[in-house]
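Undergrad: predicted structure and sequence below. I'll ask about it afterward.
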Amino acid sequence: MRLATYERAGHVRAGVVSEAGIHALSAEVTVLDLVRAGLPAAHEAGQEALASPAVPLDDVRLLPPLEPPSVRDFVAFEEHVEGMVAPGPVPPEWYEAPTFYFTNPAALVGAHDDVPVPPGSTLFDFELEVAAVVGSEGIFGYTIFNDWSARDLQRREMKVNLGPAKGKDSATTLGPWLVTADELESYRDADGFLALDMRVSVNSVEVGHDRLSNMGWPFEELVAYAARGTRVRPGDVFGSGTCGNGGCLAELWGRGGTHAPLKPGDEVEMTVEGIGTIRNTVVAGETLPPVRPARPRQS
């Protein structure tokens, strides 16, 4: 089942997506409500919605599928790490345990929304990922996750041994919908990974292609690690981290590639097998004054 949140004629609703279009759920029900209720209750509500007339997808604006309490993003693809640290080796600490950071749940954008370049950035980048959404009893479903990145801002702030922060928090695309976990079980391989084909193109030219099963850990282990000594809640989003083989431009740059950073007018399209396609256009961002440097400590 594919659950979506959409806007039509100024009204925001949750619905179930079929070949015919999108079928509205009850007016008071959100996708987050269904995630909290669990898969059986969500399927029951979805079947009721499918009995109602469908609205064509072309007549709605797809919003992020849900409003999550938190968003964590891991770095679970070894090949991606190799490209980011090239020509050096992958840090041995990467193999010891999954690593993640928290990003901004208030900066999520929809599957076809425009994405502004962050203020002050000239090295804007995409990141092809899949995200798992946790339910009341394990993983509820999956969606595509584009972790837009201002590489110049990210590089500066991480030299302070903290972050990423402003290099990452301007926009994250989630979409086009949330596919319930049962729909993707047929893709699971013998080691417990989802063998989904992942592709990204810029202006209709493919620049990256990988499989989700190339993660170092399956999502279940990422969630279990995140929960150690703390709490995760239904609706929390867990990004896989960027896939390898051109999952982002910075990885290509690390391997000697010359692809230009994203600029206004560029269209980034991502397709993940079994989930769908998202397509965002980069637009000019705000022009803001420079950041004031810190005052040095007075002796």
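TA: Ah, there it is.
Undergrad: CA atoms for contacts and neighbours, from now on please.
TA: Fine.
Undergrad: what's the first-to-last distance across stretch 209-224?
TA: The straight-line separation of the ends of stretch 209-224 (CA to CA, to the nearest Å) is 28 Å.
Undergrad: name the residues that touch that stretch?
TA: With CA atoms under 8 Å, 6 or more residues apart in numbering as the test, stretch 209-224 has contacts from 74, 76-78, 98, 130, 132, 138-139, 189, 192-200, 238, 240, 243-247.
Undergrad: may I see the buried residues of stretch 41-52?
TA: Across stretch 41-52, burial judged by 16 or more other CA atoms under 10 Å covers 42, 45-46, 49-50.
Undergrad: show me the contact partners of that stretch.
TA: 1, 15-16, 18, 23-26, 34-35.
Undergrad: where's the residue lying closest to residue 287 once chain neighbours are set aside, which helix or strand?
TA: Spatial nearest neighbour of residue 287, chain neighbours left out: residue 119 (6.0 Å); criterion: CA to CA, 6 or more residues apart in numbering. According to DSSP states H and E, residue 119 maps onto no helix or strand at all.
Undergrad: included below, for side-by-side comparison, is a second structure:
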Amino acid sequence: MRFATYVSPRDGTDHVALVKDGALHGLPDRRLIDVLSPERLADAADRAIRAPVEVLPEGSVRLRAPVPQPPSVRDFMAFEQHVVTASAALGREVNPDWYELPVFYFTNPAAVCGPTDPVAVSPGSSAFDYELEIGIVVGAAGRDLDPACAESHVAGYTVLCDWSARDLQAREMALGLGPVKGKDGATSLGPYLVTPDELPDRGAGNAPDVGMRALVNGELWSEGRFSDLHWTVGQLLAYASRGTALRPGDVLGTGTVGTGCILELSAVHGAETRPWLRPGDRVRLEVDLLGAVETTIQPAPPVRPLH
């Protein structure tokens, strides 16, 4: 099953839809977060087919993030190639503890935006970057989860882009905290929430084997696979829930797939061939079976001085 949150032309408000056969089968439900358990999702899908409030062609309405206001957004750093290459780009070696702890940071739920919403450069940044990731959406609450069965708490997957101001991030993290303003300007999610049964088996990998790509102004810049994840999805959920509760609608980002950001690409290809994003650039981040986030980069708002 795949679900979307869309702005209904009937009343101008958010509604949930089952996406099937090229159409959105609308429901009266206004928040996907309220139907994220497997049983409720199945019931919602059944209601959408039997008695939709409207049926609209895909592409005819504005899609919001599947969960526009998640309770929390955690972003991991779970692809080894990204960690190795990005660390080298910053002149560091990989901390051995990375292989023991699937580290993450909390980012800004208020900055979540939809799959086609414009994204502005962070104020004061001249090193704006995309990050090609997958978002894991929690469907069933739980705490201190067992890694072996934690995936049963997943409602579905979506495309995630953690937009990053690398220059701001570097300054903040040098002070022992962060990434703070390096990351909280925008996080794009969408276009759909796709339930786990729609994705292929993981094979020999740690996650479903689907391809991931990033294109800038129509040119392929990044390419990777979800199955290259170093930590399993169950391990990410288990660590996130250690000593605390995961709630329906919580979003866990996988972190950047290998070569899935300009920070890495400039280290591999040179900054002159993969420059930082500028206003007017068109960025498309796509994942097989999950769809694509696509946006045009906007100018940064002015910086308001603190002194």
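TA: Looks like it came in fine. None of these values were measured; they are calculated from a predicted model.
Undergrad: circling back to that earlier point, out of the buried residues of stretch 41-52 of structure 1, which sit inside helices?
TA: Secondary structure from DSSP state H places 42, 45-46, 49-50 of the buried residues of stretch 41-52 of structure 1 in helices.
Undergrad: between those residues, which is nearest residue 231 of structure 1?
TA: Nearest to residue 231 of structure 1 out of those is residue 42 (CA to CA; 23.0 Å).
Undergrad: how far away is that closest one from residue 171 of structure 1?
TA: Taking CA to CA, one finds residue 42 of structure 1 at 28 Å from residue 171 of structure 1.
Undergrad: all the strands of the stretch 51-200 of structure 1, residue numbers only.
TA: Under the criterion DSSP state E, counting those that start in this stretch, the stretch 51-200 of structure 1 carries strands at the ranges 61-63, 71-74, 100-103, 108-109, 115-116, 124-125, 128-135, 138-147, 149-150, 172-180, 197-202.
Undergrad: one step back: restrict the contacts of stretch 209-224 of structure 1 to the buried ones and give me that as a ChimeraX selection.
TA: In ChimeraX, this line selects whichever of those come out buried by 16+ other CA under 10 Å:
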select :74,76,77,78,98,130,132,138,139,193,194,195,196,198,199,200,238,240,243,244,245,246,247
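Undergrad: coming back round to it: with distance to residue 6 of structure 1 added, can I get the buried residues of stretch 41-52 of structure 1 in a markdown table?
TA: Formatted as a markdown table, the buried residues of stretch 41-52 of structure 1 follow (distance: CA to CA, whole Å):
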| residue | distance to residue 6 of structure 1 |
| --- | --- |
| 42 | 17 |
| 45 | 17 |
| 46 | 15 |
| 49 | 15 |
| 50 | 16 |
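Undergrad: which among those residues gets closest to residue 232 of structure 1?
TA: So of the buried residues of stretch 41-52 of structure 1, ranked by how close each gets to residue 232 of structure 1 (CA to CA), first place is residue 42, at 19.9 Å.
Undergrad: counterpart of the closest one in structure 2?
TA: Aligned by TM-score structural alignment, residue 42 of structure 1 pairs with residue 41 of structure 2.
Undergrad: with residue 117 of structure 1 instead?
TA: So, by TM-score structural alignment, residue 117 of structure 1 is matched to residue 121.
Undergrad: and that match, how many neighbours does it have?
TA: Neighbour count for residue 121 of structure 2, taken as other CA atoms under 10 Å: 23.
Undergrad: now do the contacts for the nearest residue to it once chain neighbours are set aside.
TA: Ranked by CA to CA, 6+ apart and with sequence neighbours excluded, the top spatial neighbour of residue 121 of structure 2 is residue 300, at 4.5 Å. Counting by CA under 8 Å, 6+ apart, residue 300 of structure 2 touches 120-125.
Undergrad: filter those residues by whether they're kept in structure 1.
TA: Among the contacts of residue 300 of structure 2, the contacts conserved in structure 1 (both residues aligned by TM-score structural alignment, their matches' CA atoms under 8 Å) are 120-123.
Undergrad: most surrounded residue in these?
TA: residue 122 (26 neighbours).
Undergrad: list the contacts for that one?
TA: Taking CA under 8 Å, 6+ apart, we find residue 122 of structure 2 in contact with 128, 165, 181-182, 185, 300-301.
Undergrad: relative to residue 253 of structure 2, how far out is the match of residue 117 of structure 1?
TA: Going from residue 121 of structure 2 to residue 253 of structure 2 by CA to CA gives 21 Å.
Undergrad: can you map out the helices along structure 2?
TA: Going by DSSP H, structure 2 shows helices at 38-50, 80-89, 166-173, 233-240, 262-269.
Undergrad: so which of the ones you listed is the most packed in?
TA: helix 233-240 (a mean of 22; mean count of other CA atoms under 10 Å).
Undergrad: give me the number of residues near residue 59 of structure 1?
TA: With other CA under 10 Å as criterion, residue 59 of structure 1 counts 13.
Undergrad: residue 9 is in contact with that one, correct?
TA: No: checked against CA atoms under 8 Å, the pair residue 59 of structure 1 and residue 9 is beyond contact range at 9.2 Å.
Undergrad: quick one: what's aligned to residue 257 of structure 2 in structure 1?
TA: In structure 1, residue 257 of structure 2 lands on residue 243 (TM-score structural alignment).
Undergrad: can you pull the contacts of the equivalent of residue 285 of structure 2 over in structure 1?
TA: Taking TM-score structural alignment for the superposition, residue 285 of structure 2 sits opposite residue 270 in structure 1. Contacts for residue 270 of structure 1 (CA under 8 Å, 6+ apart) come out as 128, 144, 198-201, 277-279.
Undergrad: present those as CSV; the columns should include distance to residue 105 of structure 1.
TA: Below are these laid out as CSV (distance: CA to CA, whole Å):
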residue, distance to residue 105 of structure 1
128, 18
144, 15
198, 24
199, 24
200, 23
201, 25
277, 21
278, 18
279, 20
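Undergrad: chain neighbours aside, what residue packs nearest to the counterpart of residue 281 of structure 1 in structure 2?
TA: Correspondence of residue 281 of structure 1 to structure 2, assessed by TM-score structural alignment: residue 296. Excluding the flanking residues, the one nearest residue 296 of structure 2 by CA to CA, 6+ apart is residue 282, at 4.5 Å.
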